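Chemist: Got a sequence here, can you build the structure:
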Amino acid sequence: MSVNKTVIGISTGLVILTAVVYFIFKKKQDEFASKFTKDISIEETWNLPGVLREVSGIAYLENNRVACVQDENGVMFIYNLETSEIEEQIEFAGEGDYEGIAVEGFNAYILKSDGTIYRIADFANNPEISEHPTALTRGQDVEGLCYDPKNKRLLLAIKEMEPDSEDFKGIYAMDTETMQMNSTPVFKLLFDDPIFEQTDVKNKYDRFMPSEINIDPETGNIYMLEGRVPKLLILDPEGNPEKLYFLNVSNFEQPEGLTFDPSGNVYISNEGNPGNIHLISIN
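Modeler: Predicted coordinates:
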């Protein structure tokens, strides 16, 4: 009889413990789900071919075409939004971890996670490829890249920690004339900014882990993505955080690429099965 009571007691305890764990998990899940922004809506979606399942960067070209890179093969893909097909492929390197792409006229720049920049000059006619190392490293995991037309430079954003600081992550500038990068960041994401308190993350440097960066051509605001816990961060032109949006993982599985068309429309690409590109609007 005592054995049965013991078994019943253990079973009851396990049921109660399971219920407590479930309700704590459900509460956390509901709290996080409540952060999903209602201000971002998807206007159109393009499901990408299998070779772009791990699309890691996009850059808008003219005539509804988008330059894409994925994080395994050294190939620049040109995807046509009207036909939903890849119309051209330009090989620039071998296998590697390629994380971003930027375009300046007919020059394309591809970012490797160790900070190396590949330049494809005159990619539309007679591509010439050159390789340019920077002071950044694989340990910093450099994932964000865009072209800043106002200052004629590239901006590079790191995902992981700065070597000497847990309080910020730097955004670095590279001159496209000299292909030299300034070792001092032009902007800093300061993680004691109140906007990051809503992330509810203990380690400061995990509060935002940039996977992409770009500049709104109309306002000059800086847009940054995080792919790990999908977020969109908007900074003013001086690099001060203004808005932080939590993206629903059901729609934004792993946002890694962001670009603007000349009219200021925003496109976000996601790694997934399949990878995709969303045209979004922000209310």
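Chemist: CA only for contacts and neighbour counts going forward, please
Modeler: OK.
Chemist: ranges for the helices of the protein?
Modeler: 2-33 (DSSP state H).
Chemist: In it, which residue is most central in space?
Modeler: Most central in the chain under C-alpha atoms, centre = their mean is Ser211, positioned 2.8 Å from the mean C-alpha point.
Chemist: another one to check against the first:
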Amino acid sequence: MMSDNESESPERYALDKPYVYKLPIELDEISGVAFYPKDTSILAINDERGWLYKIYPEKPGLIQKWKFADGADFEDLLLLDSVFYVLKSNGNILGFKFISTDSLFLNEYSFPATKGNEFEIIYYDPFIRKIILICKDCESDKKKALSTYSFDPYTSQYSDSSFSIDVKRIAGMIHEKSIKFKPSAAAIHPITHELYIISSVNKLLVVADRNGTTEKVYKLSRTDFKQPEGLTFTPAGDMIVSNEAAEIGVANIMIFRYNKRTK
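Modeler: Down below sits the predicted model:
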């Protein structure tokens, strides 16, 4: 159970001590991010722009970009076996792979449900080898839970997932009777295999097991986490969070080192 102390952090992290990398105006609406271990760069997408960006935190000012689609409401990014998956807010997923430096192969997979669903999250679960989507605001959901869906990248098929997010449990852990939980980013920790979920609206970090059962909840600083929309990890466990500009300064990427927490 969490306390009301905003400085409390998950084990081996210090949420009040990020490395902050400021981004140019073009990335004011940065959404999803993915780590690229081959050269330790960070890949990113921008809401409403069909461009893939490559950011080098160790080389300030160096950013590469490639166009993959026309503008749309792009929410999250995943890199899996050299294929990029980009989530649209309606649940559709774009899958694309670069054939050469100036050409790519792209498919769009339509979410098989009626209108009235809003998503901001996809992440890969390596244990079941599926991509998971978490509802931000889905028509069939009530206030007490959020549905999840899965997408099989090997068969290109959607299906209902095996779990839902218990919103009532999250509310209880922050001493609230009820909340309208609207998650904006999620990823599985590469070492602990826990599911980390961020809600920009609620300014919360939820740590759950892979079945979505909440274990801990942390309040986030509204100063540092002004609008967190992307979350990913390095293989070593460093946590990477992207913040939109949110009309306050510029967008940024925050890196939280794993196992570096000071007491």
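Chemist: Need the counterpart of the residue nearest to the centre of structure 1 in structure 2.
Modeler: Under the alignment defined by TM-score structural alignment, Ser211 of structure 1 is paired with Ser184 of structure 2.
Chemist: Correct me if wrong: its match contacts Ser199.
Modeler: Yes: the pair Ser184 of structure 2 / Ser199 is scored as a contact, 5.0 Å apart, by C-alpha atoms under 8 Å.
Chemist: The residue nearest to the centre of structure 1: what's it in contact with?
Modeler: Each residue near Ser211 of structure 1 by C-alpha atoms under 8 Å, 6 or more residues apart in numbering is listed here: 99, 143-144, 157-159, 224-227, 255-257.
Chemist: Looking at structure 2, which of those residues hold up?
Modeler: Here is what carries over to structure 2 from these, by both residues aligned by TM-score structural alignment, their matches' C-alpha atoms under 8 Å: Glu143, Gly144, Lys159, Met224, Leu225, Glu226, Gly227, Pro255, Glu256, Gly257.
Chemist: of those, closest to Ala19 of structure 1?
Modeler: Gly227 (31.7 Å; C-alpha to C-alpha).
Chemist: Need the buried ones from the kept ones among the contacts of Ser211 of structure 1 selected in PyMOL.
Modeler: A single PyMOL command selects the buried members of the kept ones among the contacts of Ser211 of structure 1 (16 or more other C-alpha atoms under 10 Å):
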select buried, resi 143+144+159+224+225+226+227+255+256+257
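Chemist: From the kept ones among the contacts of Ser211 of structure 1, which land in strands?
Modeler: Glu143, Gly144, Met224, Leu225, Glu226, Pro255, Glu256, Gly257 (DSSP state E).
Chemist: Overlap in contacts, Ser184 and Ser199 of structure 2.
Modeler: Pro228.
Chemist: Closest to Thr199 of structure 1 out of the contacts of Ser211 of structure 1?
Modeler: Glu226 (11.9 Å).
Chemist: Was I right to think the closest one contacts Leu244?
Modeler: No: using C-alpha under 8 Å, Glu226 of structure 1 is not in contact with Leu244; the gap is 10.6 Å.
Chemist: Now for these two: what residues contact both?
Modeler: With C-alpha under 8 Å, 6+ apart, Glu226 of structure 1 and Leu244 have common neighbours Leu232.
Chemist: Excluding sequence neighbours, find me the nearest residue to Leu61 of structure 1.
Modeler: Ala67 (6.6 Å; C-alpha to C-alpha, 6 or more residues apart in numbering).
Chemist: The one you found corresponds to which position in structure 2?
Modeler: By TM-score structural alignment, Ala67 of structure 1 lines up with Leu43.
Chemist: The stretch 101-250 of structure 1: strands as residue ranges?
Modeler: Ranges of strands in the stretch 101-250 of structure 1, per DSSP state E, counting those that start in this stretch, are 107-112, 117-121, 128-132, 142-148, 153-158, 168-175, 187-190, 210-215, 222-226, 231-235, 241-246.
Chemist: okay, these in CSV with distance to Ala19 of structure 1 next?
Modeler: Listed next are the strands of the stretch 101-250 of structure 1 as CSV, based on distance: least, C-alpha to C-alpha, whole Å:
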stretch, distance to Ala19 of structure 1
strand 107-112, 46
strand 117-121, 52
strand 128-132, 56
strand 142-148, 41
strand 153-158, 41
strand 168-175, 40
strand 187-190, 39
strand 210-215, 36
strand 222-226, 33
strand 231-235, 31
strand 241-246, 28
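Chemist: Ok, which of those comes nearest Ser263 of structure 1?
Modeler: Nearest to Ser263 of structure 1, of these and by C-alpha to C-alpha, is strand 210-215 at 12.9 Å.
Chemist: what's the mean distance for the closest one versus structure 2?
Modeler: Averaged over the aligned pairs, strand 210-215 of structure 1 sits 0.7 Å from structure 2 after superposition, using mean C-alpha distance after the TM-score superposition for structure 1.
Chemist: Could you check how many residues crowd around Leu80 of structure 2?
Modeler: Leu80 of structure 2 has 12 neighbouring residues, counting by other C-alpha atoms under 10 Å.
Chemist: Grab the nearest non-local neighbour of the counterpart of it in structure 1.
Modeler: Here Leu80 of structure 2 is matched to Glu104 in structure 1, going by TM-score structural alignment. Excluding the flanking residues, the one nearest Glu104 of structure 1 by C-alpha to C-alpha, 6+ apart is Tyr147, at 6.7 Å.
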